[in-house]
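> Here you go, sequence then predicted model.
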Amino acid sequence: MELFNVTLDTPDLRPDAGSFIQAVPTSQDLRALQPRSFIDGLALFIFLLTSLGYVTKGRLWDKPDPHYYVYFEKPQAAKGSSNDKANSTRDISQWLKEGGHDCVIFWGSQSGTAERFAEALGRECVACFGINALVADLSDYDAESIASIRKDHFAIFLLSTYGEGDPSDNAAGFWDWLKHFGDRSVKLGNLRYAAFGLGNSNYKYYNHVLNVAFHAFNTAEAVSLMPPQQADDANGGTEEDLQSWKDDLFALFRSLGYEQKSVVYQASIDVEFTAEPIGNCTTITSPSHHPSNTNSAVQPLTVKNARELFAKGDRNCVHMELDLGTSGLGYKTGDHIAVWPVNPDDEVDRLIHVLGLQSRRNESFTVKPNSETTKPKLPSLTTLATAFRHHLDICGSVARKIVLEVAQFAPTPQAKATLLEFGQNRHRYEQLTSNTHITLARLLHLACPTESWCNVPISFVIEKLLPLQPRYYSISSSSVVSPRTIAITALVVNKTLPGEPASIVRGLTSNYLLSTSKLLAATAAGTALNRCIDTETLQGAKILAHIRKSKFKLPIASSTPLILVSAGTGFAPFRAFLQERARVHMIGKDIGKILLFFGCRNNDDFIYRKEVEKIQTQLDNKLEVVTAFSRAGGKKWYVQDRIGEHALRVLEMLEAGANMYICGKASMAREVDAKLETVVGSTKGIGEQEVKAWTQALKKRGKWKADVWG
């Protein structure tokens, strides 16, 4: 029986009463639907194959990986690690109970300093007092579980503050918990705690995280075992502030009944010299060259061009251009470049000599951690010369704690007494460091200039020296104008100490750039730098660097007005901004008004002045420049003074939708904020809290951005 009989050329396809039961085509219809060419057949085959693949996906192929979640786990929470309990509980009180711990040391760290302090403190608690301390990343535990810590335990908090009073990324959950104490009626009557904050007084919200935590804990009736203390890195005093706090903390431990024991050095790493040959150079695969916060691989970049922007006495400002070439690196306008410096040869030689290791200078050795928690600082195979030149911070000041620790290896009783005198007296050591730059090599030579310190274990030196860190510079070129070239603007820093004789502390990275640039003034730097990457002697032709992304970006719409506030080399990213605006204007797009505030000593220090004047002409005077010279004769003007003078204009532009950017020292940015907030309060007739809410709203919308440093 024929159930379906419709031809393709039927003019009327409206269904009749029996059409809904017609389903089977005739043999004639099937022949009509058969492929008429090879292309039709291929298309039909692909269609059927695709349909089959879609239907069977997840059943016969591409089955879900049952271990896919591992990609999203934190390394410390992965199965098989030393922290297996993290897979089963995030309750800190349960960890303390099951692990037999006496206390927990929480750390909130953005750059790694608080984490390093916490790990060192944990080791000292065990070694000096027998206190079994759990060192805890705040993000590994539910903040609410802190409320369930028993009275026979106590907690120590090491909390860093950065930016606009922000907590570290790993303290986000803890921060949210603190700020909602009032809503949840949190009570912490059983919590006994001590706290230490890391911050910089040049910033507006100095140690804000510690202050908020202390207030919240007090409100919740927690017991503070000792007054909280704060580190101030404005003058590099963090290490000394920490040591003073630890002195008080250890006194607290003694008052709680813990007996302090004398500590003998126990290495956390094994150093073994080998006969395996290795060239006298470094690799870019060192652990220190791959910090967790990098956004790109570390690469050697060729110096294309370098010039001095000014050179006066002991002050130099260098403009350097780096060729990205085939490195694979790319950047966007407003990003940062991290330059990995090299320690001067004279400092390398000084340390090797004072340790009596001249004969082992180029012998290869391996470093093996004694525990899973010890993080490597050096490549798996290296030499002393390479380690001291490329990987360890041998030019940094020595903390007073290390002075006490190294005294046990003194070659003479007199040398030991000298070190103990400095190490046990904070005021005495501050006097010494204010007049003399004290590195590890210089400290050992000062204590005993006649004999070598060959009793100091190499493992001790590696453990106590910090890894060499990069210096971040705002990129002063536009990726639109120069996509394969990065410009750096660096002030060469040299600080004279008033000792007898006077000593000069040279900025490591800035003098490295000056030396690498091959400028004539580099001979005045007095630094001998032997750069070596892999097996190629570069002789200043390349530097190691990586790119760090930034949120300090221009608005998408070129018609958005801009307010640019800078001092000194803080102008670097604004040079890139102006270059980009000039290029966009050249292709016919509308450009908003640009009001640039720039401060420096005098007109001779006005970096890129001719470029700015040229861009003013190109932009048809849409760029207005307001200068603030502090040493030009007559009244001293600083950037914040000019902001106060033009505050109403700035406020009017912000209200009209302008974006404001501030770049330079944090102290300058703080003063600029204060000037504007004063004018906002008086103009709008609002109080301090309303002013703060107004500024915070602009910052959250990306209309008020700052890129500042201490």
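Sure, I can see it.

> hey, let's count contacts and neighbours off CA atoms from now on
Will do.

> hang on, Pro483 is in a helix, isn't it?
No. Pro483: not assigned to a helix; according to DSSP: H, G, I helix; E, B strand; the rest coil it is coil.

> Where does the closest residue to Thr439 other than its chain neighbours sit: helix, strand or coil?
Nearest residue to Thr439 in three dimensions, chain neighbours excluded: Ser397, at 4.9 Å (C-alpha to C-alpha, 6 or more residues apart in numbering). At Ser397 the chain is in coil, as set by three-state DSSP.

> Identify the residues contacting Ser397.
By C-alpha atoms under 8 Å, 6 or more residues apart in numbering, the residues touching Ser397 are His437, Ile438, Thr439, Leu440.

> Go again with 10 Å.
Shown in contact with Ser397 (C-alpha atoms under 10 Å, 6 or more residues apart in numbering): Gly236, Glu239, Thr433, Thr436, His437, Ile438, Thr439, Leu440, Arg442, Leu443, Leu465.

> residue contacts, the last one?
Meaning Leu465. By C-alpha under 10 Å, 6+ apart, the neighbours of Leu465 are 377, 388, 391-398, 402, 439-440.

> Please tell me which one of those residues counts the most neighbours.
For the contacts of Leu465, the largest number of neighbours (other C-alpha atoms under 10 Å) sits with His391, at 28 neighbours.

> can I assume it is in contact with Leu468?
Yes. Counting by C-alpha atoms under 10 Å, His391 touches Leu468, with 5.1 Å between them.

> Show me the helices in the stretch 351-500 of the chain, by range?
Taking DSSP state H, counting those that start in this stretch, the helices of the stretch 351-500 of the chain run over residues 384-386, 400-406, 413-423, 426-435, 440-447, 458-464.

> got another, please set it beside the one above:
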Amino acid sequence: MFSRFLDITTPPTPNLLKHFASIATGEDQKRLEILATDSAEYEDWRHYSFPNLLEVLLEFQSVRPLAPLLIAQLPVLQPRFYSISSSPLKYRNEVHLTVAVVQYNTQDGKGPRHYGVCSNFLKDVAIDQEVCVFIRRAPGFYLPEKLTKPIIVVGPGTGIAPFRGYWQHRLILHERSQQLGKMLLFFGCRTKELDLYQEEKQEMVSKKIIDKTFLALSREPSQSKMYVQNMILDQASEVYKLLVLDEGHFYVCGDCTMAEDVLKTLKGIIKKYGNMDNAKLEKYMLLLRDQNRYHEDIFGITLRTAEIHKSSRESARQRMASQP
């Protein structure tokens, strides 16, 4: 149960802490009661320490829960979703994944080492070991039915995963003499050494499978920070032409914060080059979605880096402060 089916890495909920308080003694009991009832205190503790079950039991050593009761209150381990980063036209009976191995220290980098559940499992799994997986469809996230339509794809970090499948698919179709529309690829990472699939992308450009690639580096020494939305803005006129005038498709894959910034940038481009007011812009954006020409494959932030911890804590504090 603990090794395969229950979530023992996510910080305990206030309800579970309330149960722990009922069986704790002394200072442990007082502290747990505060955490279970004071939302601001709980948010600070949760986002700073992000403690797993073991760390909570070590912090409050008077808590000795009965195993059956503990099992009944722990959440079920949730599935992890990864975009397939290969094409069945190129790799029959294979599924490729692009996985960032999550490892980090809590408490602003000074706390215990934490490991992403699924990414580290996949890293350590033995060759030929059986792995339980399933396929979840993304019915709105696929290449245009009319392959001559241009596509613009945006995928920072592991968000590039589905687009690797796209360019492999286009490569095979190209080899079968299929006419293809333009493809622009915007990719973002911290430094040049993290430029995923660099050689593959160069090969695709040389074969005209990808027309242009744009690399945004946010932490490269001696260079100004650049994000994918900045690169998109630099190519604003071409983005507008391909998406609006040529009725192309726009794809974005990655975390929700990036996707919001990209959408904001895209709306600014369409508003400017289309000479639209806000009402016309919103109507056009709805049309894009209705025509299934704006595609999103978005996930929440899961990498608990120090930077994200800080942002989460500030958001929690602001939220609590705004409550009456």
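That came through fine. Keep in mind it's a predicted model, so treat the numbers as computed, not measured.

> Take the contacts of Ser397 of structure 1 and map them onto structure 2. Which survive?
Retained in structure 2 by both residues aligned by TM-score structural alignment, their matches' C-alpha atoms under 10 Å are the following of these: Thr433, Thr436, His437, Ile438, Thr439, Leu440, Arg442, Leu443.

> Quick one: neighbours of the second one, just the number.
Other residues near Thr436 of structure 1 come to 22 when the count uses other C-alpha under 10 Å.

> Okay, strands next: where are they in the stretch 51-200 of structure 2?
For the stretch 51-200 of structure 2, the strands defined by DSSP state E, counting those that start in this stretch cover 103-105, 113-115, 151-154, 183-189.

> quick one: stretch 436-443 of structure 1 aligns where in structure 2?
Here stretch 436-443 of structure 1 aligns to structure 2 at residues 49-56, judged by TM-score structural alignment.

> now that stretch, how far from the centre of its chain.
In this view, stretch 49-56 of structure 2 has its centroid 23 Å away from the chain centroid, taken as C-alpha atoms, centre = their mean, to the nearest Å.

> who's in contact with that stretch?
Residues from elsewhere that reach stretch 49-56 of structure 2 (C-alpha under 10 Å, 6+ apart): 7-12, 17, 20, 43-46, 57, 59-61, 63, 74, 105-108, 110-112, 114, 304, 309.

> Also stretch 628-645 of structure 1?
565-567, 597-606, 626-627, 646-647, 649-650, 668-676, 678-679.

> Pull out the buried members of those residues.
Those of the contacts of stretch 628-645 of structure 1 that meet the buried threshold are 565-567, 597-601, 605-606, 627, 647, 650, 668-673, 675-676, 679, by 16 or more other C-alpha atoms under 10 Å.

> Let's have the contacts of Leu465 of structure 1 in JSON lines, adding distance to Ile615 of structure 1.
What follows is the contacts of Leu465 of structure 1, written out as JSON lines (distance: C-alpha to C-alpha, whole Å):
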{"residue": "Lys377", "distance to Ile615 of structure 1": "46"}
{"residue": "Phe388", "distance to Ile615 of structure 1": "45"}
{"residue": "His391", "distance to Ile615 of structure 1": "42"}
{"residue": "Leu392", "distance to Ile615 of structure 1": "43"}
{"residue": "Asp393", "distance to Ile615 of structure 1": "42"}
{"residue": "Ile394", "distance to Ile615 of structure 1": "44"}
{"residue": "Cys395", "distance to Ile615 of structure 1": "41"}
{"residue": "Gly396", "distance to Ile615 of structure 1": "41"}
{"residue": "Ser397", "distance to Ile615 of structure 1": "43"}
{"residue": "Val398", "distance to Ile615 of structure 1": "47"}
{"residue": "Ile402", "distance to Ile615 of structure 1": "53"}
{"residue": "Thr439", "distance to Ile615 of structure 1": "46"}
{"residue": "Leu440", "distance to Ile615 of structure 1": "49"}
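
> Closest one to Leu654 of structure 1 out of the residues you listed, please.
Gly396 (42.8 Å; C-alpha to C-alpha).

> and the contacts of stretch 49-56 of structure 2, which are buried?
7-9, 11-12, 17, 20, 43-46, 60, 63, 74, 105-108, 114, 304, 309.

> Arg319 of structure 2 sits in which helix or strand?
Remark: Arg319 of structure 2 resides in helix 306-322, with elements defined by DSSP states H and E.

> same question, Lys272 of structure 2
For Lys272 of structure 2, the element it lies in under DSSP H and E is helix 256-273.

> residue range for that helix in structure 1?
Helix 256-273 of structure 2 lines up with residues 666-683 of structure 1 when matched by TM-score structural alignment.

> How about stretch 152-167 of structure 2?
Using TM-score structural alignment, stretch 152-167 of structure 2 pairs with 563-578 in structure 1.

> Check which residues of that stretch are buried.
For stretch 563-578 of structure 1, the neighbour count (16+ other C-alpha under 10 Å) marks 563-578 as buried.

> taking those residues one by one, which sit in helices?
Of the positions in the buried residues of stretch 563-578 of structure 1, Ala572, Pro573, Phe574, Arg575, Ala576, Phe577, Leu578 sit in helices, assigned by DSSP state H.

> Which one of those is nearest to Thr161 of structure 1?
Nearest to Thr161 of structure 1, judged by C-alpha to C-alpha, of these is Pro573 at 24.5 Å.

> Who are the contact partners of the closest one?
Applying C-alpha under 10 Å, 6+ apart to Pro573 of structure 1 gives the contacts 333-336, 473-478, 487-489, 552-553, 564, 566, 579, 661, 663, 707.

> does the aligned residue in structure 1 for Gln202 of structure 2 belong to a helix or a strand, and which?
Taking TM-score structural alignment, the alignment pairs Gln202 of structure 2 with Glu613 from structure 1. Assessed by DSSP H and E, Glu613 of structure 1 sits inside helix 609-618.

> once aligned to structure 2, how far is that helix on average?
When structure 2 is overlaid, helix 609-618 of structure 1 sits 1.3 Å from its aligned residues on average, using mean C-alpha distance after the TM-score superposition for structure 1.

> list the helices and strands that helix packs on?
Applying 3 or more C-alpha pairs under 10 Å, 6 or more residues apart in numbering; DSSP states H and E, one finds that helix 609-618 of structure 1 contacts helix 572-586, strand 623-629.

> could I get these as JSON lines with distance to Ala120 of structure 1?
Shown next, in JSON lines, are those (distance: least, C-alpha to C-alpha, whole Å):
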{"stretch": "helix 572-586", "distance to Ala120 of structure 1": "38"}
{"stretch": "strand 623-629", "distance to Ala120 of structure 1": "46"}
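
> gap between stretch 266-278 of structure 2 and the chain center?
The answer for stretch 266-278 of structure 2 is 27 Å, by C-alpha atoms, centre = their mean.
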